[in-house]
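>>> Structure, please.
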Amino acid sequence: MKKQIGFLMALLAFAAHSAERKPDIVVVLCDDMGYSSVGCFGGEIQTPNIDRLADTGMRFSQFYNCAKCTSTRISIMSGQYEGRAGGRALKHSVSMGEALRPLGYRTIAVGKWHLDEKKDPTQYGFDRHFGHLNGLCNYFTGNEHYWKNGKPFKKFPKDFYATDAFTDFSIESIKESIAEAPERPFFLYLAYNAPHGPLHCKQQDFEKYAETYKVGWDKIRAARYQRQTEMGLIDPKWNLSLRPDFIPTWDQLPEPEKAVQAKIMAAYAGIVDNVDQNVGRLVEYLKEAGRWENTLFIFLSDNGASPFMNPKFKNREPWDPASTINVGVGWANADNTPFGWFKQNQHEGGISTPAIVHWPATIKEQGTINDEPLHVMDVLPTLLDVSGGRYPKSFPDREIRAPSGKSFLALLQGENKKIHDELFFQYSINRALRVGDWKIASARNGPWELYNLADDRTETQNLATGFPERIKAMQARWHEMAKSVTKVNDKYSKPVGDSIIEWGKDQKNVKKKDPRQGTPGNFHEMGKKKKK
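Below is the predicted model of the structure:
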């Protein structure tokens, strides 16, 4: 009897201790992945592992970013609006590593950094690091910007593939942390460069989708929209945003162009498929290690799909390291279904991307879709909330500003709570402000547009002419926030113009015909050498 009582007390003590232990944290950030890429957000790409996270976790249908790689990374890393954080060097904020390491976390940064390229993440509070400091890399060969644990990394194996290598290092670092201190929680920031261009895809992943996209982007987009409405992600009263007139219908393309475009999207799909495989590997390891039940796992993307086409396109296979293909505007439009516009723009297609949170120990209403508007700057405040910490008020050699992000822990716990009254957006000459369900947006310095997102989340009905006073008040608020809250450069906070600035007029060495960032060219012709 005494043995039974002793065993019961030990079991209760262990349970209490487990409950007290801070959760392990994993934040996965994909690159240039549009709203409908993964299956649980309407896509046809095979992503069973990511979909399972959604089925047993929580999807967020209105999770916003900063529409650009660096801007989003500054914001998610600091818990601030991008302009408020103090640039890539985070002069007015702290990094995730600097905030969580003092709370007892082993901090690990992997993949694309794209912040202060003069310093690697080990100088920003991370114990372990592997990845490239710049904005893009060759998936098969790496580049000169790779660093590992504070030193340049140059020895790339023959079978190197960036997505696989990032996952390998993540698992190795977690294993090392558990071996050294089993009770110590870990924080993993895993920023895949995928599916950012160039679209380097393994041949076996490409072949899964070699036939899929021959139906064209019009049918793919319609099918994704249909699935989104059926799964309750999109309200059926929100019309699918119109295909811009600068994107031809699929039937208008010549047959050789159709073949090339189908191949390009198959490469993109294969890259996303590979991301899913690697997410599955990471999850499986966490389960085997006994850490899964108390791991807060967040899956995000940094901005909407990119419309840019490499003018130096080489007509090569996507598994050839010399290939430089990008997804292009036609497929980017499909990948951002049901929204319009793209990466850089502050319309929904640029700033709204997939968001999934999984945490078995806390999320009880599994498989739900939460419609509360959130922002990447809310991630760090949430992590501090779940780990019992606070945002530092001071830090050596920096002037810390109070964070703009807010914790959404209450939503994970099942509460119905409003997180933001208003959200500010700006990148270059694109801007927006959301107040409640109302949103104003300006693309490429064009006139303000007005939308009621409750009735029209896909921004198909511009209400600007009917509500001049609302436009005036929200415009004034945008400028007020740009100056006092987000610290936007004066160059990008001037009053908007009467028309959209054509793409290329504000940037050097870029030749695009369309104001919304380029039309898909004939890649066959671009890939051929010109006759002298």
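
>>> rest of the way, CA atoms for contacts and neighbours
Noted.

>>> Can I take it that Y451 is in a helix?
No - inclusion of Y451 in a helix is not indicated when DSSP: H, G, I helix; E, B strand; the rest coil is applied; the result is strand.

>>> For it, which non-adjacent residue is spatially closest?
Taking Cα to Cα, 6 or more residues apart in numbering as the measure, Y451 lies nearest to K439, with 5.3 Å between them; neighbours along the chain are not counted.

>>> Run through the neighbouring helices and strands of the one helix or strand that neighbour maps to.
With the criterion set as DSSP states H and E, the secondary-structure element containing K439 is strand 438-442. When contacts are defined as 3 or more Cα pairs under 8 Å, 6 or more residues apart in numbering; DSSP states H and E, strand 438-442 sits against strand 430-435, strand 449-452, helix 468-484.

>>> All the helices of the stretch 101-250 of the chain, residue numbers only.
Listed in chain order, the helices of the stretch 101-250 of the chain (DSSP state H, counting those that start in this stretch) span residues 162-180, 203-207, 217-230.

>>> Adding distance to S241 and mean neighbour count as columns, could you present those helices in a markdown table?
Compiled in a markdown table, the helices of the stretch 101-250 of the chain are given as follows (distance: least, Cα to Cα, whole Å; neighbours: other Cα atoms under 10 Å):
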| stretch | distance to S241 | mean neighbour count |
| --- | --- | --- |
| helix 162-180 | 32 | 18 |
| helix 203-207 | 29 | 17 |
| helix 217-230 | 10 | 19 |
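
>>> let's see this one next to it:
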Amino acid sequence: MTMSRSGPVQRSVLPIPDGRSPTPTAYDAKDPEAKFPPIAPLRPPAGAPNVLVVLLDDVGFGASSAFGGPCQTPTAERLAAQGLKYTRFHTTAICSPTRAALLSGRNHHSVGMGGITEMATSAPGYTSVRPDNCAPLAQILKLNGYATAQFGKCHEVPTWETSPAGPHDRWPTGSGFEHFFGFIGGETDQWYPTLVEGTARAAPWGTPQDGYHFTEDLADRAIAWVRQQKALVPDKQFFLYFAPGATHAPHHVPKAWADKYEGRFDHGWDRQRELTFARQKELGVIPADAQLTQRHDEIPAWDDTAEDMRPILARQMENYAGFLEHVDHHVGRLVDALEELGVLDDTLVYYIVGDNGASAEGSLQGTFNEIISLNGMGELETPEFLRSRLDQLGGPESSPHYAVGWAHAMCTPYQWTKQVASHWGGTRNGTIVRWPRGVRAQGELRHQFHHVIDIAPTVLEAAGIPQPTLVNGISQEPMHGTSMLYSFADGQAAERHETQYFEIFGNRGIYHKGWSAVTKHRTPWQTVGDVGIAFDDDKWELYDGARDATQAHDLSRELPDKLHELQRLFLIEATRYNVLPLDDRSFERLLPEVSGKPSLVEGKRQVLLPGMGGFTELHIVNLRNCSWSLTAQVVVPEGGANGAILKIGGHIGGWSFYFKEGRPTYCYNLFGITRSYIRGTRAVPAGEHQVRMEFAYDGGGIGKGGNVTLCIDGAEAGMGRIEHTEPLAFGSVYSDVGRDGLPHVTEDYGSGDNAFTGQIKWVQLEAGEDSHDHLVPPENFVRMAMAKQ
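Purely as a prediction, here's the structure:
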């Protein structure tokens, strides 16, 4: 709130200083001379629009029907018909960097996000920590009088700051958003999401059986927020950032949406590329003379797939298409709500169809439960296994991802996919702009080159807000993006974003005035990629965008001087924006002792106390591939106790230690396929007691089994065996002391309350000294980390 002042508001220094209070000129407030200017609430400049930015997840250029793809997206088509379609808009090729670049207006390495947060290092371009001299768009808008809210995915918080203990400075509400509802991290289960409101854990309103789905909940929350804003402060503009987890894996969608596509992909991914390519030419989103790039040898041909796998592979794509149409439908509900409120035409809408290319992280055959393949045990998913669960694909029992071939097809007409920052398949995402007051044209195409860093400066220019020179007393780095406003009115205007570097995991490229020079250093589904190949030995390719819109014809041999010119330019840009030193390490970047990032959990022992909750497996001591124990000090009431002491994981993998009919019980859930139960031989009597579970690991490798012993007050009270364990992770599911929240690990209790009916004084976890983590192949760790972005 600012005091009245004469003259224009100075907005280059934020927060905007309050106006000087006038000196009193009267003794009595009733004196006619005792008048002061009214208090003027801070508002954006006159004519500033509301802003809605929609960012989908893992959608390739060739997926949405708005850009020629097979997945129906009527909301995207509707907005495009009333606005503009940008056919050469780019992201960074992966999640965290794209989001950090969008929200800051700066190149991703300059805001410390050279990779996903899980692979942060202490190098300036890779810390995952946004520097204070790069204030994000939400903060700038809030300090200029906008109401701000984010709904959906936030994967920009450093991993060591993601626990309930914070700090929360880099969570959305510490980065300019007054309200946040969504999840922190790379992905979440759409049926059982790990939700946060503000900085506190939140719970879904129901279960899948009740009709709950995360995307629908997000849309409901966003609609409720904007309705409240316009009801209570109708003269205050809003910035609404809607970033659902769809269509990132797991591909969860109500079955009816997938069934709409039954039989539509039986022709396979190679034919789908041809069909999409033809449709893209009809729509004009690629030039009439464009050529379809070749499928690389690393990606199998559809005709080479096994006959018994084809119905499974086709269903994976049906499920994905339903997922994309489903999220577009709920974006449409949000747009409808703005229209009903009468504010849609005063809203600058950006609909960015994907934060990178389609994801090729689902393996060459796809998966029913991605946790199986991420743990390096994909051999469990035989054709028979997949076929037996085909009707459950996409439902709450699954955690699916489609095969690499479909990801490639969803990036038509370009080479490669997500993670490959060198080629357009990884970085080109269809984008739609609608703003009737600022965009007179309807249904037109825009072919100027643009990048996600252009969003923030465009919004500020549209709002009449200058880029600040000082924020909270800190001099600001100018935004690196170029406003797109010039192109709104003129489709023939010369493009102004003339140079842009790209780099993710050593895949790198440079665009300059129509030309691009690129080199792929790593293949997404081969998680250790080309590690060991020197950067100087990478093969660079050269493309002339004026004659080759799809990067189909490599000119590096014909024009070596032009290639060298662009390679030098890449190094100049890389030096300018903190890209150097290039880092193609994989496993090493996950290790705090090597990467230089803080460790969230130290040592082999941890004590948890009653009332603690909302943490994930990431936030507890590592209990994998070793012997370990859980000890709990409890008070049992008369008549015995029931309910959970502690669980880690959920329905697709995890373990739970709890009381059942007064007896201590341990359940190990292996990928949702089998559940092993070790039950106490006697009940724990009333009073204070110590219960303990000891797991004696077999050793000899990772993912092995072991013997379980249950004890009451130090005396043995049950034994059993676990034949196999999950070697790496169970996925991101909330854990609480004294409760097994949804989704449950065990089937011993239903969806009702399973809180411990006695009193828990403390729970201690202790890992043994016989860890076999050194036997875990580095690519397995990388696969797990890379899937969570």
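
>>> Which among the helices of the stretch 101-250 of structure 1 is found nearest to G349 of structure 1?
Judged by Cα to Cα, the one of the helices of the stretch 101-250 of structure 1 that comes nearest to G349 of structure 1 is helix 217-230, at 13.3 Å.

>>> Residues contacting the closest one, please?
Helix 217-230 of structure 1 is contacted by residues 36, 41-44, 213, 234-236, 240, 249-250, 330-331, 334-335, 337-338 when judged by Cα atoms under 8 Å, 6 or more residues apart in numbering.

>>> which residues in structure 2 does whichever helix or strand comes after that helix match up with?
Counting by DSSP H and E, the element after helix 217-230 of structure 1 in chain order, helix or strand, is helix 255-288. Residues 307-340 of structure 2 are where helix 255-288 of structure 1 aligns, with TM-score structural alignment as the criterion.

>>> Same question for stretch 220-240 of structure 1.
Under the alignment (TM-score structural alignment), stretch 220-240 of structure 1 falls on residues 272-292 in structure 2.

>>> how long is that stretch from one end to the other?
When the termini of stretch 272-292 of structure 2 are compared using Cα to Cα, to the nearest Å, they are 12 Å apart.

>>> E541 of structure 2 corresponds to which position in structure 1?
E541 of structure 2 maps onto E449 in structure 1, with residues paired by TM-score structural alignment.

>>> returning to what we had before: adding distance to T229 of structure 1 and mean neighbour count as columns, could you present the helices and strands packed on strand 438-442 of structure 1 in CSV?
Compiled in CSV, these are given as follows (distance: least, Cα to Cα, whole Å; neighbours: other Cα under 10 Å):
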stretch, distance to T229 of structure 1, mean neighbour count
strand 430-435, 23, 22
strand 449-452, 19, 21
helix 468-484, 30, 15
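
>>> Quickly note the distance from the residue nearest to M526 of structure 1 when sequence neighbours are not counted to T324 of structure 1.
The spatially closest residue to M526 of structure 1, leaving aside those adjacent along the chain, is F313, at 6.2 Å (Cα to Cα, 6+ apart). To T324 of structure 1, F313 of structure 1 is 6 Å away according to Cα to Cα.

>>> And H420 of structure 1, by the same measure?
Applying Cα to Cα to H420 of structure 1 and T324 of structure 1 gives a distance of 40 Å.

>>> out of the two, which sits in the more crowded spot?
A direct count of neighbours by other Cα atoms under 10 Å for H420 of structure 1 and T324 places T324 higher, at 21 against 17.

>>> so what's the more buried one up against?
Each residue near T324 of structure 1 by Cα under 8 Å, 6+ apart is listed here: G197, P198, L199, N310, K312, F313, K314.

>>> Just to be sure, F299 of structure 1 is in a helix?
No - under the criterion used here (three-state DSSP), F299 of structure 1 is strand, not part of a helix.

>>> What separation do you get for it and M58 of structure 1?
Relative to M58 of structure 1, F299 of structure 1 is positioned 11 Å away (Cα to Cα).

>>> just E372 of structure 1 next, same as before
For E372 of structure 1, the distance to M58 of structure 1 under the criterion Cα to Cα works out to 12 Å.

>>> Looking at these two, which one has more neighbours?
M58 (24 against 16).

>>> could you list every residue that touches whichever residue in structure 2 pairs up with the more buried one?
Residue correspondence, TM-score structural alignment: M58 of structure 1 in this structure matches L84 in structure 2. Contact partners of L84 of structure 2, counting by Cα under 8 Å, 6+ apart, are I432, V433, R434, A441, Q442, G443, E444, L445, R446, F488.

>>> Buried subset of those residues as a ChimeraX selection?
Written as a ChimeraX command, the selection of buried residues from the contacts of L84 of structure 2, which uses 16 or more other Cα atoms under 10 Å, is:
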select :432,433,434,441,442,445,446,488
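
>>> among the contacts of L84 of structure 2, which are in strands?
When the contacts of L84 of structure 2 are checked against strands using DSSP state E, the ones located there are I432, V433, R434, E444, L445, R446.

>>> Spatially nearest residue to the fourth one (excluding sequence neighbours)?
For E444 of structure 2, ignoring the flanking residues on the chain, the nearest one in space by Cα to Cα, 6+ apart is L84 at 5.1 Å.

>>> what's the answer for the first one, then?
Nearest-residue entry for I432 of structure 2: K85, 4.6 Å, with adjacent residues in sequence omitted and distances by Cα to Cα, 6+ apart.

>>> leaving aside the residues next to it on the chain, what's closest to the most centrally placed residue in structure 1?
Centroid-nearest residue in structure 1, with Cα atoms, centre = their mean: S301, separated by 1.4 Å. The shortest distance from S301 of structure 1 to any non-neighbouring residue, by Cα to Cα, 6+ apart, is to C30 (4.5 Å).

>>> Could you do D127 of structure 1 as well?
Nearest non-adjacent residue to D127 of structure 1, counting by Cα to Cα, 6+ apart: T107, 5.2 Å away.

>>> ok, that neighbour touching Y124?
No - using Cα atoms under 8 Å, T107 of structure 1 makes no contact with Y124, being 10.2 Å away.

>>> Find the residues that touch each one of those two.
Taking Cα under 8 Å, 6+ apart as the criterion, T107 of structure 1 and Y124 both touch G97.

>>> higher neighbour count, those two?
Using other Cα under 10 Å as the criterion, T107 of structure 1 and Y124 rank with T107 on top: 27 against 18.

>>> Tell me which residue of structure 2 lines up with that one.
Aligned counterpart of T107 of structure 1 in structure 2: T148 (TM-score structural alignment).

>>> separation between that match and P172 of structure 2?
The value you get for T148 of structure 2 to P172 of structure 2, if Cα to Cα is used, is 10 Å.

>>> Write the PyMOL selection for whichever of the contacts of T324 of structure 1 are buried.
Paste this into PyMOL to select the buried members of the contacts of T324 of structure 1, with burial taken from 16+ other Cα under 10 Å:
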select buried, resi 197+198+199+310+313+314
